[in-house]
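Peer 1: how would this look folded up:
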Amino acid sequence: MRIAYLLPTIYGMGGTASAIVTQANAMARFHDVEIYSVYREVEAAHYAIDPAITVHDLVDASGEQVHVAGLMPDEAAALRGTPPLLINPSWDPNLDALADVALEAALPIVTADVLVSVTPALLSLATQLVPSHVALVHQEHRSSSQRTSGLEPLLTFAPRADVVAMLTEPMATWLSDELGTGAPEIVVMPNAIPPGFRPRSLRDAPLIVAAGRLMGEKQYAHLVNAFALVADRMPGWRLRIYGDGPSRFEVMSTVRKHGLWDRVELPGPTTDMATEWAKASISALTSRSEGFPLVIQEAMAAGVAVVSYDCPSGPRAIIEDDVDGLLVAQGSEQALAAALLRLATDASLRDRLGEAAIAKAASWDIDSITDRWRTIFERAVARHGASTSGRSTAHLRAGRPAAARSRHEAPAGAEGTGVTPAQAREAALAVASRVADQVCDDWFVVPPHAGETVLVLPMSARRAFLDGLAATDLPPYLSVLDPERGGWPARRGTPSDLVPHLRGGRTSVLVLEPWPLVDGRPSLLAGCGLRVEWWEEGVDGDLHSPGQARYATHVPRGAASATTVVERLEVPTFPVMVEPTPEECRFPIDVVYTWVDGSDPVWDEARRRRLAEATGTMQTPAASGRARFVDRGELRWSMRSLHLFAPWVRTIHLVTAGQVPTWLDTSHPRVNLVDHRDILPTDALPTFNSHAIETALHRIEGLSEQFLYLNDDVFLGRPSRPEQWFTPSGSAAVFPSSGVVGLPDQDDLPFLHAAATNRRLLQDAFGVTTTRTFKHTPHPQRRSTLAAISKQFATDVDRTARAPFRSETDVSLLSSLAQHYGLLTGAAHVGAVDYSFVNLSAADVKRRLTQLLDRDQDCFCLGDHHEMARPPEVVDQLVAETLDACFSVAAPWEH
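Peer 2: Now for the predicted structure:
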C-alpha cells in the first residue's frame, strides 16, 4: 500500500509535525510512504524523518529564492503572500496563491492508494484535486472548534472523505452530530508517542516542568501566578518552562513581578524533552485548548505526576482525575496552585499518579497505534476501490446533510405542556437543591435580584452532584446543558445521556433548563434555567469563583449562614446576598389595559348615535371606523403573555365601557375591572376615543406610581424583568421609533394630528421640537408624570377627554406626550427593546405571524387596518392560531 501525507509543513516544531513524522516513520516499515509538505522554510526538519520516506517540498523557501515547480523565481516571489483562490482565505491564513499553484500541480498526479490530510483547508483542496481513485483519510490534530478559521471547511468537505479521525470521543461525537446521515466513517484515534528510549522519573526532585510554545493559548503566566501563590510553602521547588514564542516577555515579566527570578527558569526549547521529563517530579499544562497534547503523553510515559487545566478535548480524554493525574477547572489559578502544593507535599500521591500514568501511556505505544492505523487505511482503500462513484459528491448534490434532530430539540413527550417559565425555574432549582443537599453541606445560592439564579457547590462535590442528577426524577421538559466555552460547541441532553460525558472533566458550569426547541420551534420555556457552578478550593481554603462573580470572587467554605426565598423555595445563602441591590426595581408595578368589545350591539348602537352628532375628522374611518374596535380575542392572549413572562406584575387594571370578557374571572385578586364612569367626567361619556380614555387612566383608584400601559394588541414575547421598563429610581423607559412626526399638515392620520398637538405644547413649554413617534410597545408610565401633564396642559387634556372620537385637536397622552415630557423633566429615559410590528393588512401577513413563533422579540404588536389584503376571516384564523401557539398556557384569571 502506498500512503501519502499532506500537511502545511513537515519541517517545523509542533504537535502536528511530530505526530505525522512518528506515524509516517512507523508506516514506512510496512508500506511505501511519501510526504507532501506545502512549505519548506528551513534546511532540515526538526524531527528525524526515515530516509525511506520521499518528501515533496511544494513551495521551497529555504534558500534565498522561492522555488515552485513550473514557476520562475520572480513569479513565485510575486505570488507569495497573495490570498489563495482555490479556498476561502479565512480557512487557513497560512496558505496563499503560491500554495494554490503548487498544490494544483502536485495533487492531480498523486499515485498513492490513500492520502492523509491534517487540516480542514488541505482536506478541501484534496477532495477537489486528488484523483478520484485515491482514498482520503482526514486526521484532525487539534480541537476543531479552536481553529481561527472556523468549522466551515471541515463540515463542508468531511462528507467527501472516506474516513475522518478525531483525537477524542467528544470531538468525534460532535462531528457525527453535525453531519448526521452525511457523515463518513468517523474514528477516534490518539497520537502515538514517538519511539525510543525514555528514562523514567524518580519523582524525588523538587522540580515542576512545563513545555510548549510560549504563546497566549498556553497561558504560562497562569502557571507562574499559581506557583507564586504556593512558592513559600514549597521551599526548594523550582518551575522550569521549556519553549520559546511571542509570550516569552509576558512570562518573564510575570516572573519578575512575583520576585521569582531565582525559582522560575525559562531555558528555551530543547531537542531532548525525554531526558528533561525524567528530571521532573511534576508536570503542568495550562492551555486554554488542546487537541491531544504530546507533552502530557510524554510526561506520563516518564512517570511524572501531571496536573492540567481541564479542556473540552485533550487533557480530559487523557487524564482520569486523581487516578493518573489531576485536572483543575480551566483558568482557576487558585485551584492550580492547590494542586501543585498537594503534589509537592505528598510524595505518595506523586508516586501513585506517576505509576498509573506509566500504565496509561502504554496504550499509546507506537506499535499498537500503527496497527490500528494500518487497519483503518486498508479498510478505507478497500471500501473506496469497491465504490462505483469514487469520491462522494452527495453534499454537492443535496447540500450538507443535517442531523435527524437538533441536539437542542426536546425529545417526544418533553414539551412541558401547561408549564410556565416561573414554574420551570422553580422546578430546576428544586431538583438541583435537593441533589445538592444529598451530596454536600456547604452549597449555597446566589439569589437573582436583577440577574440570574446561581447554585454554587464545592468542586469536590461535582461528580457526586452529577451522579445524583442522573439518578433523580427530572421533569422531562428539563435538559442538562454543558455550555459553550473557548469556542467548543455546547452539548445538551438528558442527565443519563450527558452526565457520563461530564463526569471525567472539571468544568465549572452546568445549566439545568427546559429544552429550547419543541417541534423545531423555540420553546415557550426557552431560557428559563438554573446556572450551577462548582467553585474550586484554593490554597487559602476558600471556594473561588470560576469567573466573574456578582458578590465575591471567593467565600469561606460552610459560611453561608442565611436563608432567602428564591422561586418560592427557601435556600441557603450569605447575609449580604439577601438584601436588594441598587440595580433592581423594588416598587410595585401594575398594568393598565383599555379594551372594548366592538361586536357588542348595545355598545355599537351607542357608537352610531354618538357618531351621528360628530363633525370634521371624527367622521373619518381612521378616527371612528369599525376597524378601530375589532376584537379578535387578543386581550386573553395579551394577558396570558403577562402571566407567562411578567409574573412580577402586581395588579392588572382592565378599563372598559361596562363590558366584561366572557372568559375573565373578575373576582381574581390580581384583576381590577374599571368602568369609564369611574375615571371620566359624566359629560365625556360615552366615549369611543382611546385618546380621551388615556387622559384619565392615572385616576384609577389604587394604581401604582409606576405602571405599564398596554393595548390589547400588544404582547410580551419572552420573559421580561421590571428593569427593562423602569430604572431602580423609577424612571420610565421610552422607545423611539423610526417614524417621524413630519411637517405641519402633512398627514391626516389622527395619531399624527395628536403628535403635532403634543409638539406645539412642548414647544411652548420647553422650547424644543419633537421629531419622532414611539414604538407601539408596552408603555412604561409614571402616575405623577401624567398628573403633572394634566395640570400643566389642562385645557388641551380636558378637550381631548371630551372628544368622543379621535380629533385633530387631541393630545396622545400615554403613547407620546408623556414620553417626551418625561425625557424633558427627568422622569424618563431612552430604553432598548427588541420589538416587532405585524401589519395585519399586509399581503405577507402569514409569514410575518409565523416569524413570531421564533420568540426573538421582547414584545410585538398586531396592527389592524381598514383595508385588508387577505380576507378578514382568514386573518382572524391566522391570528388565533399564532397567538394560541405563542401563549398556550391559560392564566389563572380565565374561566
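
Peer 1: When you work out contacts or count neighbours from here on, use the C-alpha atoms and nothing else.
Peer 2: Fine.

Peer 1: Quick one: the strands in the stretch 201-350 of the chain, in order.
Peer 2: Shown for the stretch 201-350 of the chain, the strands assigned by DSSP state E, counting those that start in this stretch span residues 207-211, 238-242, 264-268, 282-285, 305-309, 326-328.

Peer 1: what packs against the first one?
Peer 2: Which is strand 207-211. In this structure, strand 207-211 packs against strand 238-242, strand 282-285, with contacts taken as 3 or more C-alpha pairs under 8 Å, 6 or more residues apart in numbering; DSSP states H and E.

Peer 1: Which one of those strands lies nearest to R374?
Peer 2: With C-alpha to C-alpha as the criterion, R374 lies closest to strand 282-285 of the helices and strands packed on strand 207-211, at 31.6 Å.

Peer 1: contact partners of that closest one?
Peer 2: Under the contact criterion C-alpha atoms under 8 Å, 6 or more residues apart in numbering, strand 282-285 has outside partners 203, 207-210, 218, 223, 296, 299, 304-309, 340, 343-344, 350.

Peer 1: rewinding a little: could you look over the helices and strands packed on strand 207-211 and pick the most buried one?
Peer 2: Among the helices and strands packed on strand 207-211, ranked by average contacts under mean count of other C-alpha atoms under 10 Å, first place goes to strand 282-285 (a mean of 26).

Peer 1: Could you also give me the structure for this second sequence? I'd like to compare it with the first:
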Amino acid sequence: MTDANSAARVYQRIVPRPVRAVAGSRVPPRVRRKVKGGLVRTLNRREARLHQRALRLVRKGDFASASERRTRTPDGRVGHVHRGLTVDLARRLDHDLVTSALDAAEIPWFAVPALDDRRICIAVEQQDKGQVRRVLRALLEEHTGYVVSASPVNDDTRMTPGSHLKAWKNYGRAKAIRVVWLRTEPTENLWVGEDQGIEIEFWTVNTDLSHERLVGPRPNRVQRVVPRDAMGIEIAFDRLSGYSDIDGDLNPSVTLEAFDIPRLEEISFPVDAVLLWEHPGPWGEELLRATLRSLHQYAPWTDVIHVVAHAPVPPWLADFDGRLAVVHRHPADGLFHLIPDIAEHFLLFRPGALLGRPTRPFDYFMPDGTTRPR
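Peer 2: Sure, this is the predicted structure:
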C-alpha cells in the first residue's frame, strides 16, 4: 500500500506553497486528513493498476531461467533450486531474468563493465526509473527475489521479498539498485546469490552539447559518459566478468560500442589446468572429484583439464566432456609443458589441491602472460 509520506509528497508537488499555507490556517484538520486520505486511496488504486499491467507483461515473457522448485534458505528467505548450479550459471540466470523483464516492458538497457565484476551491471535511463520499479517488482512476484540499494549502499530491505512495496522504500534516492535471487542445487549444500545479483544503474541524459550524452551515476571499468545514440553490440560474459566461462558464444549480453575495449586486467589467452593422479582407491578418487568440482564451480574459464595419471584412472573419468584429457604418464616436475596440446599457460594441481572460492585468470596471470605471485 502507498504510505502517507508518498501522499504528502504528491500533495506538495501538485499544490502550490501559498495555497498550502492558506489551507493549513483556514481548512479544519478533519477536512485536511480526509483530503490526504483520499489521495492515498487514489495512489493505491493507481499503483495497483500499474502493477497488474506490469505483471501481465512479465507473465507473457519468455523466462527459460525459472527454477525447478522453491525452498527456504537457512535464514528463512525464499531460495530457488537448480540442478547443476554453478556460480557462473547463477550469474547468467539473474541476467536473463532481468533483461527479459526489461525487454517485455520495452525498456532500453545496456550492460556496463562494473568495477566489481562479481556482478553484472545493467544501465537504464533515469526517465525510465518508475517503469523499471514496476516491472522488477512484478518480476520478483513471479520469481521471488530481493532488492537493495547499491548506491548509496543500504541493505536494510535484504530480508523483505521484492514483491512487497516496503522493499522499495529506498528506491527514490537510489542511483543504483541490486536485485538478488538466492539459488541452490538439489542437496541444498551450496548457496549462491548473496554476493552476486544484477545491479541496475540509472543514467541521466546530458543535453549541454549538440550531441546528447548519457552520464553514469558512479565509476565503471571503462567510462562514465557515452553518446546517447551509441550503437548497441553483443558482448561475451567473460568481457563483463572475469569470473565467467570463456565461451563467448554462450548467451552473450548487449552493451554499447564505447564499452567494447580491452580492460587492463583482461586475459585473452587460454588457460589449462593440470591435475596429478597418484593415489588409486576410494580416497584418491574423492580427492580427484573434489579438485574437478572446484574447477567446474570456481574456475569455469579454464580451457582444458589434463589429468596426468601415474596410476590407472577411475572409469567415471570417461563420462566427462571434451574439456578433459587424460595423459597416461607422469612427467617429472618442470616438464609438464611437454603434455600434448597443453596451453602455454596452465595451473598445476597436486593431489588434494582445490579451489575454495571463485577465481579469475587475472588472479594467476598478467595480460602479457607473466605469472602473478600467489
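
Peer 1: Dump the strands of the stretch 201-350 of structure 1 to a markdown table, plus distance to A788 of structure 1.
Peer 2: As requested, the strands of the stretch 201-350 of structure 1 are exported to a markdown table (distance: least, C-alpha to C-alpha, whole Å):
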| stretch | distance to A788 of structure 1 |
| --- | --- |
| strand 207-211 | 70 |
| strand 238-242 | 71 |
| strand 264-268 | 70 |
| strand 282-285 | 66 |
| strand 305-309 | 61 |
| strand 326-328 | 60 |
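
Peer 1: Which among the ones you listed is found nearest to D367 of structure 1?
Peer 2: strand 305-309 (24.5 Å).

Peer 1: Where does that closest one end up in structure 2?
Peer 2: Under the alignment (TM-score structural alignment), strand 305-309 of structure 1 falls on nothing in structure 2.

Peer 1: got the angle between that strand and strand 207-211?
Peer 2: 50 degrees (axes from the mean of the first three to the mean of the last three C-alpha atoms, to 10 degrees).

Peer 1: Give the other helices and strands that strand 305-309 of structure 1 contacts.
Peer 2: Strand 305-309 of structure 1 sits against strand 282-285, helix 294-301, strand 326-328, helix 333-344, helix 347-361, with contacts defined as 3+ C-alpha pairs under 8 Å, 6+ apart.

Peer 1: Using TSV, please lay out the ones you listed together with distance to S731 of structure 1.
Peer 2: Conversion of those to TSV gives the following (distance: least, C-alpha to C-alpha, whole Å):
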stretch	distance to S731 of structure 1
strand 282-285	51
helix 294-301	57
strand 326-328	45
helix 333-344	42
helix 347-361	60
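
Peer 1: Out of the ones you listed, which is closest to G418 of structure 1?
Peer 2: Across those, G418 of structure 1 has its closest neighbour in strand 326-328 (41.3 Å, C-alpha to C-alpha).

Peer 1: In terms of secondary structure, what does that closest one contact?
Peer 2: strand 305-309, helix 333-344.

Peer 1: Mind jotting down where the helices sit in the stretch 1-150 of structure 2?
Peer 2: Along the stretch 1-150 of structure 2, the segments classed as helices by DSSP state H, counting those that start in this stretch run 4-14, 17-26, 29-60, 87-104, 129-142.

Peer 1: okay, the angle between the third one and helix 4-14?
Peer 2: Read that as helix 29-60 of structure 2. 100 degrees.

Peer 1: What residues sit buried inside helix 29-60 of structure 2?
Peer 2: Of all the residues in helix 29-60 of structure 2, those buried under the rule 16 or more other C-alpha atoms under 10 Å are 36-37, 39-41, 43-44, 50-51, 54-55, 57-58.

Peer 1: contacting residues for the aligned residue in structure 1 for R213 of structure 2?
Peer 2: Counting by TM-score structural alignment, R213 of structure 2 lines up with D542 in structure 1. By C-alpha under 8 Å, 6+ apart, D542 of structure 1 lies in contact with H554, V555, P556, R557.

Peer 1: rerun at 6 Å
Peer 2: V555, P556, R557 (C-alpha atoms under 6 Å, 6 or more residues apart in numbering).

Peer 1: Just the buried ones from these, in PyMOL syntax?
Peer 2: Listed next is the PyMOL selection for buried residues among these, using 16+ other C-alpha under 10 Å:
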select buried, resi 555+557
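
Peer 1: Map the contacts of D542 of structure 1 onto structure 2 and name those still in contact.
Peer 2: Under the criterion both residues aligned by TM-score structural alignment, their matches' C-alpha atoms under 6 Å, the contacts of D542 of structure 1 that remain in contact after alignment to structure 2 are V555, P556, R557.

Peer 1: which residues touch the helix or strand hosting the first one?
Peer 2: The one in question is V555 of structure 1. Under the criterion of DSSP states H and E, V555 of structure 1 resides in strand 554-556. The contact list for strand 554-556 of structure 1 (C-alpha under 6 Å, 6+ apart) reads D542, L543, H544, S545.
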